[in-house]
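*Asks:* prediction below, plus the sequence it came from.
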Amino acid sequence: MRLALGVQYDGRPFRGWQSQREGGTVQDELERALSTFAQMPLKTVVAGRTDTGVHGLGQVVHLDTELERTEFSWVRGTNAFLPQAIAVQWARPMPEPFHARFSAFERTYFYVLHVSPVRSAMLAGQAGWVHTPLELDAMRQAAACLIGTHDFSAFRSSQCQAKTPLKHVHQIDIRQHGNFIHFRFRANAFLHHMVRNLMGCLIAVGRGRYPVEWLAEVLESRERRLAAPTFMPDGLYLAQVRYPEIFPVPAATLTSVPWSAVWSDPASSS
């Protein structure tokens, strides 16, 4: 049986998603809990690897097992062996062709940015931070050049293992809510560090360090050295992974975060 799981996690205590020899990753903890519950070794395949400090709201994994349990039992049983920073949200049997990574046709990331002269101790690890005001209109104008299919090599980590730098960005939204700026990135897929590198560039434009046209020049150059430094991971959330309707993957539950109302209007789900 092929089983899909929806997973939420706070990325702060872990060394990213992908399993490492030293342990300490989300995948290590999830597979340990699954194997303990099932009393047999179980391995998972993930929709999208996340870096150290990056959070998961709508992460999706699949695994293959001959063990038959109810969906409720998989959720409650696995969660009983997980640390508090990780929680399985749902479990669903899937048709054999389903693949958590390769069946997905769209990913959505949120970035939460706190704008304040002084950093907040209460937001450590949960939101990015800048101490100077940002010009939203300039960032929105700059982001427009990223929509569509492009070679995103200028925003790609040197450690990226993607076969191609060509990605299709469907949407970039930027909204202000009090002292917070919320970013939403929708694309068919993302390169390693792509969102964080884009954030670094958008913030540089928002601060007035570069004109609006600069981001298009960086994109066209395909040179990582011309872009801004990689921005902090703290406010980055993998929010949702979408699949064809033939695969009954539940929509991500975003109401578990206090700022979810920012994206709760009908236009935000388009």
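*Replies:* Yep, that arrived.
*Asks:* contacts and neighbour counts: CA atoms only from here.
*Replies:* OK.
*Asks:* ok, T132 - contacts?
*Replies:* Residues near T132 by CA atoms under 8 Å, 6 or more residues apart in numbering: V115, S116, P117, R207.
*Asks:* the third one reaches H131, doesn't it?
*Replies:* So the one you mean is P117. Yes: P117 is within contact range of H131, at 4.3 Å (criterion: CA atoms under 8 Å).
*Asks:* which one of the contacts of T132 is nearest to M94?
*Replies:* Checking the contacts of T132 against M94 by CA to CA gives V115 as the nearest, at 42.6 Å.
*Asks:* what's near enough to touch that closest one?
*Replies:* Here V115 is in contact with W129, V130, H131, T132, P133, N179, F180, I181 (criterion: CA under 8 Å, 6+ apart).
*Asks:* dump those to JSON lines, plus secondary structure and distance to L191.
*Replies:* Shown next, in JSON lines, are those (DSSP: H, G, I helix; E, B strand; the rest coil; distance: CA to CA, whole Å):
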{"residue": "W129", "secondary structure": "strand", "distance to L191": "23"}
{"residue": "V130", "secondary structure": "strand", "distance to L191": "24"}
{"residue": "H131", "secondary structure": "coil", "distance to L191": "28"}
{"residue": "T132", "secondary structure": "coil", "distance to L191": "28"}
{"residue": "P133", "secondary structure": "coil", "distance to L191": "28"}
{"residue": "N179", "secondary structure": "coil", "distance to L191": "29"}
{"residue": "F180", "secondary structure": "strand", "distance to L191": "26"}
{"residue": "I181", "secondary structure": "strand", "distance to L191": "23"}
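*Asks:* got another one to weigh against that:
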Amino acid sequence: MRNLKLVLEYDGTDFAGWQVQPGQRTVQGELEAALTRITGEKIAVCVAGRTDAGVHALGQVVSFYTGSALAPYVFVAGLNRHLPGDVAALRAEDAPEGFNAKRDAVGKWYRYLVRDGSVRLALERDRAWRITHRLDLEAMRRAARALVGEHDFSSFRSATCEATSPVKELRRIEVFRDGAGRLVIDLWASAFLKQMARTIVGTLAETGSGKRRPEEMTGVLAARDRRAAGATAPRDCT
């Protein structure tokens, strides 16, 4: 058996998330079905980080074992023939014995887009959260600084989060406007708790709307209580 590492890109709009769920269309389900068509094997993949319904991926890392002797580039070509149009295999390579996409992930990057103001663009309906008023960028940046570092992020985790520890390292957070005028929130972390990134975004949006003062973020973090943080930003951006 050999161990392969695969990098995927996908549009999460029409998926019920990454993980296989009975009766639901999922990225994992589509990928494993395509791998079976290529290899004739029943393959279970390991993913660096599961994504929720409606969440997209630019570089999702997956690992799996196979008895197939196909070259990595043949796997990529074969997957792109069998995968649906909203999932693409970008590259593949042989991985060392024991490599595990989840366990060996060194960090994760999450990007959230916001279209704030009076302009509504049809082509962004599945790509950016629509907020009809302008957000205060500097206030959001000031609030975000309090979150950087290793902390207990219980105030930002879902009640259904199954992580054994709420302590994560948020290594970096940037809030800026891109060339299209959208507000971009980039987060880099050792790992994210369930809904952690979107709850941070929702709390920052409340700060940018003037509903919270930037200085309050320290208290929200220290509370270790989900009720202290803001609403979770939407996953489908509609």
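*Replies:* Sure, I can see it. Owing to the predicted nature of the structure, the values given are computational and were not obtained by experimental measurement.
*Asks:* most surrounded residue in the contacts of T132 of structure 1?
*Replies:* Counting neighbours by other CA atoms under 10 Å, V115 leads those with 21 neighbours.
*Asks:* for burial, what's the neighbour tally of the nearest residue to L136 of structure 1 once chain neighbours are set aside?
*Replies:* Closest residue in space to L136 of structure 1, ignoring its immediate chain neighbours: G206 at 6.4 Å, by CA to CA, 6 or more residues apart in numbering. Neighbourhood size, G206 of structure 1 [other CA under 10 Å]: 22.
*Asks:* counterpart of G206 of structure 1 in structure 2?
*Replies:* Mapped onto structure 2 by TM-score structural alignment, G206 of structure 1 lines up with G208.
*Asks:* how far away is V45 of structure 2 from G208 of structure 2?
*Replies:* Computed as CA to CA, to the nearest Å, the V45 of structure 2 to G208 of structure 2 distance reads 40 Å.
*Asks:* oh, I was asking about R111 of structure 2
*Replies:* Distance of R111 of structure 2 to G208 of structure 2, computed by CA to CA: 17 Å.
*Asks:* just to revisit the earlier point, residues in contact with the match of G206 of structure 1?
*Replies:* Listed by CA under 8 Å, 6+ apart, the contact partners of G208 of structure 2 are L135, D136, L137, A139, M140.
*Asks:* out of these, which comes closest to A101 of structure 2?
*Replies:* M140 (32.9 Å).
*Asks:* I'd say A189 of structure 2 and K108 touch.
*Replies:* Yes: when contacts are counted by CA under 8 Å, A189 of structure 2 is listed as touching K108 (5.5 Å).
*Asks:* these two - which one has more neighbours?
*Replies:* Each of A189 of structure 2 and K108 has its neighbours counted (other CA under 10 Å); A189 has more, 20 against 16.
*Asks:* do you know how far the counterpart of that one in structure 1 is from I203 of structure 1?
*Replies:* By TM-score structural alignment, A189 of structure 2 lines up with A187 in structure 1. Using CA to CA, A187 of structure 1 is found at 20 Å from I203 of structure 1.
*Asks:* contacts only, for the residue nearest in space to the middle of structure 1.
*Replies:* For structure 1, the residue lying nearest the average C-alpha position, counting by CA atoms, centre = their mean, turns out to be L238 (2.1 Å). Taking CA under 8 Å, 6+ apart, we find L238 of structure 1 in contact with T50, V54, H55, G56, L57, G58, Q59, R107, T108, Y109, F110.
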